[in-house]
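Participant: okay, here's the prediction I keep looking at, along with the sequence it came from:
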Amino acid sequence: MDFDWLSKYWPLLLDGAFQTVALLVISVGFGFILAIGLAFAMVSGGPVTRSLARGYSTVFRGTPLLIQLWLLYYGVGSLLPMVPGLRHSFLWPILREGFFFAALSFTLNYAAYEAEVLRGALLSVPKGELEAGRALGMSRFTLVCRIWLPRAIRTALPTIAGEVVLQLKATPLAFTVTVMDLYAVAFKVRQDTLLVYEPLLVVTLFYVVLTVLITRAFGFIEAQVPIRR
């Protein structure tokens, strides 16, 4: 095993690790917010809203993430330069980068999966608790914020933790749209040094450590907020 290359490539590895973590945080953060809206639309929305939310979930869960990423990057991305004035706007430095399309596709995909998780969790909240909240005169917004959504999230925490780990393992796909994430750095090291296993072992170690941290973080949260029976 030869790890002498680490002394030369460690700045790139750190930057790649940052790109990977940034993709994970952005997609999980914004995706979870979108998932909440989708879940409530499926549970308590009108017929049209419910159908749209279910259709969104079906499309994004029923197609490979790689295809979604390429459709956005090579499809939508190729059309953006045709928008008048966009190239000269402050948005262009963001929209021309593969990172934007990777973060967007990861977010939309994560939201679809998480919406189904939250939908089931929302339906599992005992109706008696919701009725008790209404009896106390809570508005719908207060009922959702204080009882319904917190109970659902607590119930779904183990599944959410698993979804976050799966999302982490999906981040190397960003390499296919020129994002210099950790896997892209490992690929560059392989091209420059002809070493195959050593760079992959470093990447593997990073993902294992991050998975352990995510699992323990969710375990800590579960321990601090015990579920009520």
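Facilitator: Nice, I can see it. All figures in this text were calculated on a predicted structure; none of them were measured in a lab.
Participant: every contact and neighbour count from this point should use C-alpha atoms.
Facilitator: Fine.
Participant: the helices in the chain, which residues?
Facilitator: 6-44, 47-62, 65-70, 77-79, 92-95, 98-124, 127-135, 140-143, 149-170, 182-193, 197-224 (DSSP state H).
Participant: what are the buried residues along the shortest one?
Facilitator: Applying a neighbour-count criterion of 16 or more other Cα atoms under 10 Å, the buried positions in helix 77-79 are residue 77.
Participant: same check, this time on the fifth one
Facilitator: For helix 92-95, the buried set under the neighbour-count rule, 16+ other Cα under 10 Å, comprises residue 95.
Participant: what of the first one?
Facilitator: Going by neighbour count (16+ other Cα under 10 Å), the buried part of helix 6-44 is 12-13, 16-17, 19-25, 27-28, 30-32, 34-36, 38-43.
Participant: I'd assumed residue 114 was in contact with residue 35.
Facilitator: Yes - between residue 35 and residue 114 there is a contact at 5.7 Å, judged by Cα atoms under 8 Å.
Participant: so who does residue 57 touch?
Facilitator: Residues in contact with residue 57 (Cα atoms under 8 Å, 6 or more residues apart in numbering) are 112-113, 115-116.
Participant: show me how far stretch 157-171 is from its chain's centre.
Facilitator: Here the centre of stretch 157-171 is set off from its chain's centre by 8 Å, with Cα atoms, centre = their mean, to the nearest Å.
Participant: another one to put next to it:
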Amino acid sequence: MELIQLAVPVLLKGLWMTLTLTALSVAIGFNLGLGLAIMRGSDKAWVSGFARYYSIAFRGTPLLVQIFLIYYGLGQIRFIHDVPTLWWVISEGSRCAVLALALNTAAYTSEILRGGLVSVPAGLTEAAKACGMSRAMRFRRIEFPLAIRQALPAYGNELVLMVKGTSLASTITVLEITGYAKRLMSQTYAIFEVFAIAGVLYLALNLVLISVVRLVERRLMRHTRPVSQGRAAIAISAI
């Protein structure tokens, strides 16, 4: 009981950093992944090829290796030292973690969104063209809304993986939940208890995230639910 009273407040300090890493990396990674998904559908071979090989590279290598390459490797390139913006990004562990997580999730997100975009019926796109919609308008009003509905369940799994992936930031001195757990472990030697509490925090966070994703999915797919008799009667009477 005393250990719980000691560990929980300390681990909750790392919860804010875990949430920050997740939010920033997902925000950056989603936009980058959307751009890559659009590039995969380009008619230009070099554009679609870049997006394809980017996805292969980041999905085919471990996230931990990518974090180490960014945190330890990029700092050895003298050119980066001469560019203030680049040096600012890699000069601190949390920013390196955000960059690595964002680049990694962008690769997975691009594949998820590409699958959603491919699933959009061609007839809808042709009908939009016949109505005179521009490429941007078709994407904004038809293709993207339909694609995100199809991709949301798989993207929800990616969000859960990102929350768990933030634990690897502790390897580059970032004090998130796992980072504080390691510190407590070295102070109390209660390895099982400390990491069990940390695991419960990750589980609770992911359960909340899954619930939010399901609510959004239910909201987007509300048109597929059967209409109740009461609502049907109201609709018929209105006619």
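Facilitator: Thanks, I have it. Remember, it's a predicted structure, so these values are computed and weren't measured experimentally.
Participant: any idea how far the spatially most central residue of structure 2 is from residue 99 of structure 2?
Facilitator: The residue lying closest to the centre of structure 2 (Cα atoms, centre = their mean) is residue 26, at 3.7 Å. Note on residue 26 of structure 2: its distance to residue 99 of structure 2, by Cα to Cα, to the nearest Å, is 10 Å.
Participant: and what of residue 185 of structure 2?
Facilitator: 28 Å.
Participant: higher neighbour count, these two?
Facilitator: Neighbours per residue (other Cα atoms under 10 Å) separate residue 185 of structure 2 from residue 99, with residue 99 holding more: 22 against 17.
Participant: counterpart of the more buried one in structure 1?
Facilitator: Correspondence of residue 99 of structure 2 to structure 1, assessed by TM-score structural alignment: residue 104.
Participant: in contact with the closest residue to its match other than its chain neighbours, which residues are there?
Facilitator: Once flanking residues are discounted, residue 104 of structure 1 sits nearest to residue 27: 7.2 Å by Cα to Cα, 6 or more residues apart in numbering. Residues near residue 27 of structure 1 by Cα under 8 Å, 6+ apart: 103-104, 106-108, 110.
Participant: same thing but 10 Å
Facilitator: Shown in contact with residue 27 of structure 1 (Cα atoms under 10 Å, 6 or more residues apart in numbering): 21, 33, 102-111, 164, 167-168, 171.
Participant: now for the residues you listed: which two are most distant?
Facilitator: Across the contacts of residue 27 of structure 1, the longest distance by Cα to Cα is 19.4 Å; it joins 33 and 171.
Participant: quick revisit: ok, the match of residue 99 of structure 2 touching residue 29?
Facilitator: No - Residue 104 of structure 1 lies out of contact with residue 29 (Cα atoms under 10 Å); the separation is 11.7 Å.
Participant: pull up the overlap in contacts between the two.
Facilitator: 23, 110.
Participant: aligned partner of the residue nearest to the centre of structure 2 in structure 1?
Facilitator: By TM-score structural alignment, residue 26 of structure 2 lines up with residue 28.
Participant: repeat that for residue 229 of structure 2.
Facilitator: Following TM-score structural alignment, no counterpart is assigned to residue 229 of structure 2 within structure 1.
Participant: which residue packs closest to whatever residue of structure 1 lines up with residue 163 of structure 2, ignoring adjacent ones?
Facilitator: Under the alignment (TM-score structural alignment), residue 163 of structure 2 pairs with residue 168 in structure 1. Leaving aside its chain neighbours, residue 168 of structure 1 sits nearest to residue 24 (5.9 Å; criterion: Cα to Cα, 6+ apart).
Participant: before we move on, back to that, residue 148 of structure 1 versus the match of residue 99 of structure 2, what's the distance?
Facilitator: 28 Å.
Participant: since we're on residue 224 of structure 2, how many residues are nearby?
Facilitator: 8.
Participant: residues in contact with it?
Facilitator: residue 218.
Participant: thinking again about what came up before, quick check: the match of residue 163 of structure 2 touching residue 212?
Facilitator: No - Residue 168 of structure 1 lies out of contact with residue 212 (Cα under 10 Å); the separation is 11.7 Å.
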